Each structure stands twice: as C-alpha cells, then as structure tokens.
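Visitor: would you be able to build a 3D model of this:
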Amino acid sequence: MPDYSLYLVTDENLDLEQLKFVIKEAVAGGVTMVQLREKHGDVREFIQRAMVVKALLMETGIPLIINDRVDVALAVDADGVHLGQSDMPVAIARQLIGDDKILGLSVENEQQLADAQHLPVDYLGLSAIYPTPTKTNTVYAWGLDGLEKAAGESRLPLVAIGGLNESNIKSAMDAGAAGVALVSAICHATSPSDACQKLRKLMHAD
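Guide: Below you'll find the model as predicted:
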C-alpha cells in the first residue's frame, strides 16, 4: 500500500535546477510521493524532467507519479499516473500501464466520487478542498465537511488537494484523508526540507 500522506505536486514554473533542489530537499524532509506536473505541452521536455526526477528518487522508495500523460509515464517507466476528468479514460490507462502501477484520478464533485468507486484506480485526488491560485478553474470546493463525508463514502484512499498548508493540514488528515497534496507549501518554501519535516509533524500531532 503506497504512503500517500505527504504528497508533493511539483510546480511546472520551476526551472530544472530549482526542480532538482526541491526534489532533493523534499526527499530529505520526508515526502512520501512525488507527482510531476507539467502543463506546457512540450512532451520532450516533460520526459527530460521526468528522467531527472526519477533518477533523484531512485533508491528512495518514493514513487514518481506523472500527471495527465500516460505516454510520458510509460516512456520513463514511472511508478504511476494521475489523471484528471478530461484525460484518458482510466480503464484504457490501466490497460496501458498494467496492474502493478499506481493510478490516481481527480474527482471534483459527489457524482464523480460515486462513479470512481467502480473504476480500476488506486486512489482519488479530492479536488479542491479550498479554492487555490494554482487551480484557477475550480467549480466546487469540498471543504473539510465535504472531505469527511467523502472519506466515509469512499472505498478508495483520498488525497486532499487544494489550498492546504501548515494551518489546515492536520484538519484534513483528521477528516479522513489518506494524504495531502501540496504545491506551494513545499515548492515555494525557502527550505523545502524543513517545510516537509514541519508538515509531517503537524499531520501526526496528537
């Protein structure tokens, strides 16, 4: 069972050196999963960045998840793929990547959550818990009450996404999330390593 608890989603605006710095620091700080997110559409560059991140995660046991692009995940033999509602259908993605890879799906409302329970995915990204500047097209915010309700209804682990930081990460875990996905709180920290250590302590605080 993968550890979804401290789930880093990379910021596509980082240059390669910044990306390497963030990944190395996040690994040192105790991140448990890394999703490489690239929205600019340059597949060659996406593959190049994925190869770099994969090399940094080698021997750490931390899975590399590719956002949206099954072809890139296959090209670099990543540990998994995370799909959105408008990406490749999950049944086809599962056929392509095989049964031993991690497959995640974003769900943005209660109907999608219900539909996803019967799909061949390993976890769901519950998006967005709070509105956030990194996701400008949010139509629905679950809030903590929505997260708690969803966790009670889902047979699949839920990773909470959107607007999460030091101030609310504990509340998200208490509401039933298997993990929290973070961009800014790690990528934009002066010391991503210190940020990860602090976030881990907060998540597991009594």
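
Visitor: for the rest of this, base every contact and every neighbour count on C-alpha atoms.
Guide: Fine.

Visitor: give me the nearest residue to residue 202, chain neighbours excluded.
Guide: residue 170 (5.9 Å; C-alpha to C-alpha, 6 or more residues apart in numbering).

Visitor: ok, that neighbour - contacts?
Guide: Neighbouring residues of residue 170 by C-alpha atoms under 8 Å, 6 or more residues apart in numbering: 202, 203, 204, 205.

Visitor: the structure of the following sequence is requested for comparison with the preceding one:
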Amino acid sequence: MSLIKSFPYQLYLVISEEDCKERNFSDVAEQAILGGVDIIQLREKNASDLDFLDKAICLKEITDKYKIPLIINDNIFVAEKINAFGIHVGNNDIQPSVLRKTSFQNKMIGYSIEYLSQLENNETILSDYLGVSPVFKTQTKTDTVTEWGLEGLKKIRELTEKPLVAIGNIHFKNAKAVIEAGADCIAVVSEICSAENPQKAAFNLKNEIIK
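Guide: Presented below is the predicted three-dimensional model:
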C-alpha cells in the first residue's frame, strides 16, 4: 500500500533548467513558492546523473528553506543522494512495486497514468498519487500516449480514490475546470516557468483553484 496518508497539495510545479530559458531555475522556483506552489518536481530528462544531482542539490536548498517537498523525476540515484521527499515515475520507468522494496518504502511515489488499465494494477495501489498525463497536449512533453481531456479525467476520478495530479497544458483559464473534473492538484510547467512574473503566475493559479 501507499504510505503517505494524505495529499495536502494543490499547486505542483514541474521544473527544469531548460524550461526556465535564460533565467536561474532556482530563482524561478523560489518565486513560485512565494506565490503559492505547494510541491516541486525536478525533471531533467536530458541531464547526466551528476548534472541532475548538481541541480537537485541547488534546488533542495530552496525547497528546504521553505519546507516544500521536492520530488525527483525518474532518477533513483539523485533522489537517494539528496534524500528527496519522493520520486515520480512513468509507465515505462522503474515501477512503484520495485521502489517500495528499496529506500523508497517510506517515501512519496507518484505514478503517471497513460492507460485506464493501469488503475487496476498493483503499481497504482502502491503509489501515493497518480499523475494524469497529459490532460491536454503540451510541447514540454511529447512522448505521451493518451490526451485525457476533462472527460478522461472525470472517468479516472470515478474509478479511483487515489489523489490525482493533473498535468498537461494547464493554465489560469482552465485550472478551475480541471479541479472541477476531479483533480486534487494541478501541475504546471510553462505557466509558471515561462511567466514574466513566476510569483504572480503561481499566486493567480493558486487562488483560481481554491475559489
């Protein structure tokens, strides 16, 4: 079973150095936290382990300062080295059932849902939250299988009581609809990372979803 008993997060930032363009990604993360981000995932798909680790150490200084959970995307080495709050894995990554037998037995594990059939497997049972990915297609992640849309999100909500983190082209204008469709939390990349004012963008999103 999953070991995290609650998921008290509403606004989830997925960040990478590349997503922040010319700006310091840790500065963007700090501004986002000040604006209302509850939890952050570092996703560095193209970085070497050591480069990923350097970035994670830098970011963890910020998240520890504000007592914000830091999740590492699909890199056990980095997650263990920095004692991350948890790890997020996809359908083709190392599975939650394997992670629960390692140092992640008491850590948060997120698991991306690309097929409805995944809701019936043991990996879902052993995960703490499910990433519904993507709700809407996005340029920041092109290797996805199913574009769920609001109806797909509603269907997943009907089939599981697990916390749902929705991600994929979510922005200020559709955030409320995504929550109303069944998401417990929205995850964003570009809406904050590409914003002229990340703190204001996070503040606006947070206040839109908690209305």
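
Visitor: next, the TM-score between them, please.
Guide: The TM-score (TM-score structural alignment, normalised by the length of the first structure) is 0.93; 205 aligned residues with a C-alpha RMSD of 1.7 Å.

Visitor: wait, which of the contacts of residue 170 of the first structure is closest to residue 9 of the first structure?
Guide: Distances from residue 9 of the first structure to these, taken as C-alpha to C-alpha, are shortest for residue 203 (17.3 Å).

Visitor: and that closest one, what's its match in the second structure?
Guide: Taking TM-score structural alignment for the superposition, residue 203 of the first structure sits opposite residue 209 in the second structure.

Visitor: could you pull out the buried residues of the longest helix seen in the second structure?
Guide: Secondary structure of the second structure per DSSP state H: the longest helix is helix 49-65. By neighbour count with 16 or more other C-alpha atoms under 10 Å, helix 49-65 of the second structure contains the buried residues 52, 53, 55, 56, 57, 59, 60, 62, 63.

Visitor: what about the corresponding residue of the second structure for the residue nearest to residue 202 of the first structure, which helix or strand?
Guide: In the second structure, residue 170 of the first structure lines up with residue 176, judged by TM-score structural alignment. Assigning secondary structure by DSSP states H and E places residue 176 of the second structure in helix 175-180.

Visitor: ok, which stretches of the second structure are strands?
Guide: 11-15, 39-42, 70-73, 86-89, 108-113, 129-132, 164-167, 185-188 (DSSP state E).

Visitor: hey, which of the ones you listed is tucked in deepest?
Guide: strand 164-167 (a mean of 27; mean count of other C-alpha atoms under 10 Å).

Visitor: could you tell me where that one falls in the first structure?
Guide: Going by TM-score structural alignment: strand 164-167 of the second structure matches residues 158-161.

Visitor: off-centre distance for that stretch?
Guide: 8 Å (C-alpha atoms, centre = their mean, to the nearest Å).

Visitor: now stretch 58-72 of the second structure
Guide: 14 Å.

Visitor: now stretch 151-161 of the second structure
Guide: Worked out by C-alpha atoms, centre = their mean, stretch 151-161 of the second structure lies 18 Å from the chain centre.

Visitor: follow-up on the earlier one: average gap between the longest helix of the second structure and the first structure?
Guide: By mean C-alpha distance after the TM-score superposition for the first structure, the fitted helix 49-65 of the second structure averages 0.8 Å away from its aligned residues in the first structure.
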